[in-house]
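1. Sharing a model that was predicted from the sequence below.
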Amino acid sequence: MTPELSLAIPSEDEYLALRSAAGLSAMTSAGARLGLPASWCSVCLRHAGELVGMGRVVGDGGLFLFLFVVDIAVAPAWQGQGLGRRIMQALMDEVHARAPARAMVGLIADGTAHRLYEKFGFGLVAPGAHGMLLRL
């Protein structure tokens, strides 16, 4: 059975559990409690009520015209079935429908994930610009 996709925010506990299961970096409960409700857009994939995939877009979507794709995660047992692509398609459908003109959408692709994101029009910004990161 194909997991059901919805525009929804995962609960704090299932968000933290899926990030861990999918091999993403750990987040804190306090961070999830503050950050999840502030999502510009969030997608959940559920099978029999269980969260098996998710993705979010963050940013204010109005004043600062930069949105960021984060938390693309699929449970290991469900990987390799095109669910990451399905999550990205739903997020990008929302971006194209709701984002203001001139908005920029960014992400950081780990490993070979850039191959998926290129299918949605994302490209490297160098040499014209250089992405930079400060970790605290």
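-> Yep, that arrived. Remember, predicted model here, so these are calculated numbers, not experimental data.

2. alpha carbons only for contacts and neighbour counts from here, please
-> OK.

3. Would you mind measuring from S11 to P37?
-> According to C-alpha to C-alpha, to the nearest Å, S11 and P37 sit 10 Å apart.

4. Same question for K119.
-> 28 Å.

5. M104 too?
-> 22 Å.

6. Same check on D60?
-> From D60 over to P37 the distance is 12 Å, taken as C-alpha to C-alpha.

7. what do you get for A75?
-> In terms of C-alpha to C-alpha, A75 sits 22 Å off from P37.

8. more neighbours, the two?
-> Using other C-alpha atoms under 10 Å as the criterion, A75 and P37 rank with A75 on top: 18 against 14.

9. What are the boundaries of the strands in the protein?
-> Secondary structure of the chain (DSSP state E): strands located at 4-7, 41-47, 50-58, 66-74, 104-106.

10. What is the distance between the last one and the centre of its chain?
-> When C-alpha coordinates are averaged (C-alpha atoms, centre = their mean, to the nearest Å), strand 104-106 and its chain have centres 12 Å apart.

11. for comparison:
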Amino acid sequence: MAADQDPPSRDATLPSGYRLRREAPTLEEYVRMRTVAGLSPITAAQAAGPLETSWAWCTVRDGDGCLAAMGRVLGDGGWYFHIADVATDPAHQRRGLGRAVMEDLISRIDDEAPPKPYITLLGDPPGRSLYRSLGFVDSEPSLGMRLPR
């Protein structure tokens, strides 16, 4: 399936008028979505790399073609895959869009990666119940860490 084609079975799980796409948002949409959804703000320069180098993208657009939700996968294509930037515009929340994005990204990893991929994410409080409902567990004894800059 080409990167920008709709996965046919996924649109059926979305509310009427929404379309799931296997494509990246535009640079402007990506920067805006991170901000309105409560993720840390980034600059256009910071956004360029993820838009070009992510292993996979999933977006959901409303009936007017506006970005309603998004998510992406970073990975080596072999065994390690990290789901990031899962976000839904507040005007479109509580409609199952985030779940649809997550299910599509996980399905793509399962379909395209070798058996037993290692799938990670950093779960912010608003998304933890969704991630747990999809089978994610705490990574103990490992602990997510970052290097502040």
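-> That came through, no problem. The shown structure was predicted, so the numbers you read here are calculated from the model rather than taken from an experiment.

12. How about stretch 123-130 of the second structure, which residues are buried there?
-> Within stretch 123-130 of the second structure, the residues that count as buried by 16 or more other C-alpha atoms under 10 Å are G123, L130.

13. Ends of it, what's the gap?
-> Stretch 123-130 of the second structure end-to-end distance (C-alpha to C-alpha) = 9 Å.

14. how far is that stretch from where the chain is centred?
-> On C-alpha atoms, centre = their mean, the centre of stretch 123-130 of the second structure falls 13 Å from the chain's centre.

15. again with stretch 24-41 of the first structure
-> Centroid separation between stretch 24-41 of the first structure and its chain, computed with C-alpha atoms, centre = their mean, is 12 Å.

16. Give me the distance between the two termini of it.
-> End-to-end distance of stretch 24-41 of the first structure (C-alpha to C-alpha): 19 Å.

17. That stretch aligns to what range in the second structure?
-> Aligned using TM-score structural alignment, stretch 24-41 of the first structure spans residues 39-56 in the second structure.

18. Any chance of the strands of the first structure in JSON lines with distance to V95 of the first structure and mean neighbour count as columns?
-> Listed next are the strands of the first structure as JSON lines, based on distance: least, C-alpha to C-alpha, whole Å; neighbours: other C-alpha atoms under 10 Å:
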{"stretch": "strand 4-7", "distance to V95 of the first structure": "12", "mean neighbour count": "16"}
{"stretch": "strand 41-47", "distance to V95 of the first structure": "8", "mean neighbour count": "21"}
{"stretch": "strand 50-58", "distance to V95 of the first structure": "8", "mean neighbour count": "23"}
{"stretch": "strand 66-74", "distance to V95 of the first structure": "9", "mean neighbour count": "20"}
{"stretch": "strand 104-106", "distance to V95 of the first structure": "8", "mean neighbour count": "16"}
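
19. Can you lay out the ones you listed as JSON lines showing distance to E94 of the first structure?
-> As requested, the strands of the first structure are exported to JSON lines (distance: least, C-alpha to C-alpha, whole Å):
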{"stretch": "strand 4-7", "distance to E94 of the first structure": "9"}
{"stretch": "strand 41-47", "distance to E94 of the first structure": "7"}
{"stretch": "strand 50-58", "distance to E94 of the first structure": "9"}
{"stretch": "strand 66-74", "distance to E94 of the first structure": "12"}
{"stretch": "strand 104-106", "distance to E94 of the first structure": "12"}
